[in-house]
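> Sequence below, structure please.
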Amino acid sequence: MLDSSDRILTTQAGSLPRTEALLQANKLWTEGEYPGGWDAFSSFLEEQVLELVERQIDTGLDIVGDGEYGKAMSSKLDFGAWWTYSFARTGGLELSSDTMWTDSNVISEPGNPQLTGFSYRRDWTAFHDAYTDPTSGVSIRSEGAKSFPKATGPLSYIGHDALAVDIANMKAAVEETGAEEGFITALSPGSASRIGNEYYSSDEEWLYAWADVLREEYQAIIDEGLILQIDDPSIAEAFDQITPEPSTEDYLAFTKVRVEALNYALRDLPEDRIRFHLCWGSWHGPHTTDLPFEDIVDLMLTIRAGAYSFEGANVRHEHEWRVWENTALPEGKLIIPGVVSHATNVVEHPRLVADRIIRYAQLVGRENVIASTDCGLGGRIHGQIAWAKLAALVEGAQLATTELWG
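Sure thing, here's the model as predicted:
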């Protein structure tokens, strides 16, 4: 994995805006109407990924991704493709009549945190009027279908063809453009397991079943020479999805099991080929009930990864750069802080971006900081704004490099 030994490197957190052509192709493919079938659709994806990687290189990014283009978005507004792609790649699931918006009567007890329905998030309850007002700017209800599956049998990995296309497209784009490094995202067991389960008898058994399934993606991505990014907002975000609010001690115990399942899935894989992404959820809301970063950072650092990506530009979490004043970054590890945000349409000034980068560099060492976005930009903000933010990210990193290296 590249580090910033000579200059501040730049990357992005995964999802990038889809083109109109890709959205239409996804629709036709999922409806079984794409002309030419799988081979034609795969060729189209290859072209789209190449154009996307070329644009990242032209913008000045050093470490590029496929924008999660192989993870179909239902519409321009789609906060969940990073997760929902796993449904089509996993056997043992059946479509449920429930949706992610269904109310839940699950009430946690001290010492036994349990996830509630999505609409029982404590932040959503506190700002109910805003979240239910489609003109408020904070509603996150995607425009597409919202039905979610449940497990009714043993889980198995059935996404080999789709994964092979993702890997081949990314490798071809890296080779064609001469990109310094390329990555592909994959889901964590903790995040994957937030659907219904009618088959496994315990939470731990359920989590480790997902670990066995997802390890197939992890292994394949690394074996093909690409960087693996684990997407796992659940270790921080799930705190808001437990009612009533759990104690920090109870929540960390709940989350530690999920981290252990992830580490089991990552066993024997090279840490220097793995980056881990944590966030508090990419929806545009108040986030007043987010878990403080200081409460989860030590557990995050136990994850078998060589680099850790997290939100650092979101105004609810920007102040948490101070966490690194009292937290030692392990030897040989990197941080990938977000220095431009997916949560605002305002394009950050490069000077502000540079200031954010420099704060981290002064605390953990300039060579250990790679500048990034808070979260995926695709499906969160307009594409024109997203690319302007990436340009500001690159320009800010150049300013920071000049100051940090003299």
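> going forward, measure contacts between C-alpha atoms and count neighbours the same way
Fine.
> Can you give me the buried ones in whichever strand or helix holds residue 356?
With secondary structure defined by DSSP states H and E, residue 356 is part of helix 350-364. Taking 16 or more other CA atoms under 10 Å as the basis for neighbour counts, the residues of helix 350-364 that come out buried are 350-361, 363-364.
> Check stretch 259-271 too.
Of the residues in stretch 259-271, 259-266, 269, 271 count as buried by neighbour count, 16+ other CA under 10 Å.
> repeat for stretch 56-70
Of the residues in stretch 56-70, those buried under the neighbour-count criterion (16+ other CA under 10 Å) are 56-57, 59-70.
> quick one: which of those is nearest residue 245?
residue 68 (33.0 Å; CA to CA).
> coming back round to it: what is the helix holding residue 356 packed up against?
In terms of contact count using 3 or more CA pairs under 8 Å, 6 or more residues apart in numbering; DSSP states H and E, helix 350-364 is assigned the packing partners helix 323-326, strand 334-340, helix 383-405.
> and this one, so I can compare the two:
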Amino acid sequence: MTKRILTTHVGSLPRSQDVVDFIFAKENQQTFDQAEYDQTMSKHVGTVVAKQMDAGIDIVSDGETSKISYATYVKDRYTGFSGDSPRNAPNDLKMFPDFLDRLAKSGGTPQYARPMCTSEIKPKDCKDLDNDINNLITAIKNQNARQGFMNAASPGVISLFLQNDFYSSREKYLEVLGEVMQAEYEAIVSAGLHLQLDCPDLALSRHMLFTDISDDEFIQIASQHVDVLNHAIRNIDPSKVRVHICWGNYEGPHVCDIPMKKMFDTLMKVDAHQILFETSNPRHAHEWTVFQERKKDIPDTKILVPGVIDSTTNFVEHPELVAQRIRKFTNIVGMERVIAGSDCGFGTFAGFGAIAPDIAYAKLKSLSEGAALVS
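Next up, the predicted model:
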């Protein structure tokens, strides 16, 4: 029997300015000192792991320190990407043009390279991945952290942001992405880390890319994405895998979000024991009832990791509210099958984010304090 509720989050955390400067120097193909770059990344990972520990987080990440974003980082690790993918604002933002215009004028929309797939995808080398893994493992040992996890882009989310202009079909592109990402997934787990697969393609892409089809047709596409993902992780113990579903980590209307009740069955088919999902922001806070109503359909192996703090607002949730949110899920599946998490990340894109860095860690502290109240 679990004695207390463990804590984690979705992965990305605010990066220091020197880290951001190096990331964009690399992005813009500027000359920089590689040894200084490596030292800066290693030092920052050590810092963010220490800050997570100070905030009471049990299962820690590297904050996605070296990545410019959770999805487009793959363009630097694999050949086959060039040019620029079509940019398309989510439908909910298009419905409110004044708000979309305000976002653009305030710098509220990240503008990073999103090349298309224009030739055969092949791995370059493993240096970036190896460095990320080594930096996190070192920080975990130095801080005596309980467990670490590392994020990796799912084939589906890669296809959402780095679109296909080479392979014969979307399905073929997904299949190839699954094949090339398999080695990254397995390397993370082989190092002793848990693998987190980021899958906004199972929700966000409904109102960002697949906007002209029905919900039923989208669910079929999402199921294909899950099949490809499951094949890519077929050699990995599901207890070492976490999957995160997301409707887009941005403040906005979100009136076009496909409901959790429609995606529940698809989500439960992912070969991952831990399921991370939004349940704090105002558009999805009510959806804890989906899990209550579908309790008998939640496999016994699944561990629910609800977001009990909102990643789009600088409000710091009261620990009592966090505890209330956690109890909604412990009452459904029991304490031993709930880990307290966040709705999404706090540093989705390097150098860009709605949450002030010190507030991000204050929110994580409140998360752990709320979890302690349940325990």
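> Quick check: TM-score for this pair?
TM-score of the superposed chains, computed with TM-score structural alignment, normalised by the length of structure 2, equals 0.93; 367 aligned residues with a CA RMSD of 1.8 Å.
> with structure 2 superposed, average distance for the helix holding residue 356 of structure 1?
Once the two models are superposed, helix 350-364 of structure 1 sits on average 0.5 Å from its counterpart in structure 2 (mean CA distance after the TM-score superposition for structure 1).
> Show where the next helix or strand after that helix falls in structure 2, residue numbers please.
Helices and strands here follow DSSP H and E; after helix 350-364 of structure 1, the next one along the chain is strand 370-373. Residues 339-342 of structure 2 are where strand 370-373 of structure 1 aligns, with TM-score structural alignment as the criterion.
> buried sites along the matching stretch?
339-342.
> residues near the corresponding residue of structure 2 for residue 214 of structure 1, how many?
Aligning on TM-score structural alignment places residue 214 of structure 1 opposite residue 181 in structure 2. Neighbours of residue 181 of structure 2 under the rule other CA atoms under 10 Å: 21.
> give the contact list for residue 181 of structure 2.
With contact taken as CA atoms under 8 Å, 6 or more residues apart in numbering, residue 181 of structure 2 is in contact with 154-155, 232.
> any chance of the residues you listed in a markdown table, plus secondary structure and distance to residue 315 of structure 2?
A markdown table is the format used below for the contacts of residue 181 of structure 2 (DSSP: H, G, I helix; E, B strand; the rest coil; distance: CA to CA, whole Å):
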| residue | secondary structure | distance to residue 315 of structure 2 |
| --- | --- | --- |
| 154 | coil | 30 |
| 155 | helix | 33 |
| 232 | helix | 38 |
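> Just the closest of those to residue 218 of structure 2, please.
Comparing the contacts of residue 181 of structure 2 against residue 218 of structure 2 with CA to CA picks out residue 155 as the nearest, at 16.2 Å.
> So that closest one is in contact with residue 227, correct?
No - applying CA atoms under 8 Å, one finds residue 155 of structure 2 not in contact with residue 227, separated by 10.5 Å.
> picking up where we left off before, what's the helix holding residue 356 of structure 1 in contact with?
Applying CA under 8 Å, 6+ apart, the contact partners of helix 350-364 of structure 1 are 313, 321, 324-325, 328-329, 339-340, 366-369, 371, 392-393, 395-400, 404.
> what residue of structure 1 matches up with residue 360 of structure 2?
Counting by TM-score structural alignment, the partner of residue 360 of structure 2 is residue 386.
> For residue 343 of structure 1, see how far away that match is.
For residue 386 of structure 1, the distance to residue 343 of structure 1 under the criterion CA to CA, to the nearest Å works out to 11 Å.
> what does residue 220 of structure 1 give?
Taken as CA to CA, the span from residue 220 of structure 1 to residue 343 of structure 1 is 32 Å.
> more neighbours, these two?
Between residue 220 of structure 1 and residue 343, residue 343 has the larger neighbour count (other CA under 10 Å), namely 19 against 16.
> Which of the helices or strands spans the residue lying closest to that one once chain neighbours are set aside?
Counting by CA to CA, 6 or more residues apart in numbering, residue 343 of structure 1 lies nearest to residue 284, which is 5.6 Å off, once chain neighbours are set aside. Under the assignment given by DSSP H and E, residue 284 of structure 1 is not contained in any helix or strand.
> Over to the aligned partner of residue 205 of structure 2 in structure 1. Which of the three states is it?
Residue pairing (TM-score structural alignment): residue 205 of structure 2 is matched to residue 238 of structure 1. Using DSSP: H, G, I helix; E, B strand; the rest coil, the structure places residue 238 of structure 1 in helix.
> about what we covered before: farthest pair in the buried residues of stretch 56-70 of structure 1?
60 and 70 (23.0 Å).
> Let me know whether my guess that residue 275 of structure 2 is in a strand holds.
Yes - under three-state DSSP, residue 275 of structure 2 falls within a strand.
> now the buried residues of stretch 259-271 of structure 1 in a markdown table, with secondary structure and distance to residue 13 of structure 1?
As requested, the buried residues of stretch 259-271 of structure 1 are arranged in a markdown table below (three-state DSSP; distance: CA to CA, whole Å):
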| residue | secondary structure | distance to residue 13 of structure 1 |
| --- | --- | --- |
| 259 | helix | 20 |
| 260 | helix | 23 |
| 261 | helix | 23 |
| 262 | helix | 19 |
| 263 | helix | 21 |
| 264 | helix | 24 |
| 265 | helix | 21 |
| 266 | coil | 20 |
| 269 | coil | 21 |
| 271 | helix | 18 |
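> for the residues you listed, which one is nearest residue 179 of structure 1?
Here the nearest of the buried residues of stretch 259-271 of structure 1 to residue 179 of structure 1, counting by CA to CA, is residue 271; it sits at 21.1 Å.
> show me the contacts for that closest one.
If you count contacts by CA under 8 Å, 6+ apart, residue 271 of structure 1 has them with 304-306.
> And for residue 225 of structure 1, the neighbour number?
Other residues near residue 225 of structure 1 number 14, with proximity taken as other CA under 10 Å.
> That one corresponds to which position in structure 2?
When the two structures are superposed using TM-score structural alignment, residue 225 of structure 1 falls opposite residue 192 in structure 2.
> Residue 162 of structure 1 -> structure 2?
With TM-score structural alignment as the criterion, the equivalent of residue 162 of structure 1 in structure 2 is residue 128.
> Report the spatially nearest residue to its match, omitting neighbours in sequence.
Once chain neighbours are set aside, the closest to residue 128 of structure 2 by CA to CA, 6+ apart is residue 77, at 7.4 Å.
> cool, and residue 362 of structure 2?
Closest residue to residue 362 of structure 2 in three dimensions, ignoring its sequence neighbours and counting by CA to CA, 6+ apart: residue 316, at 6.7 Å.
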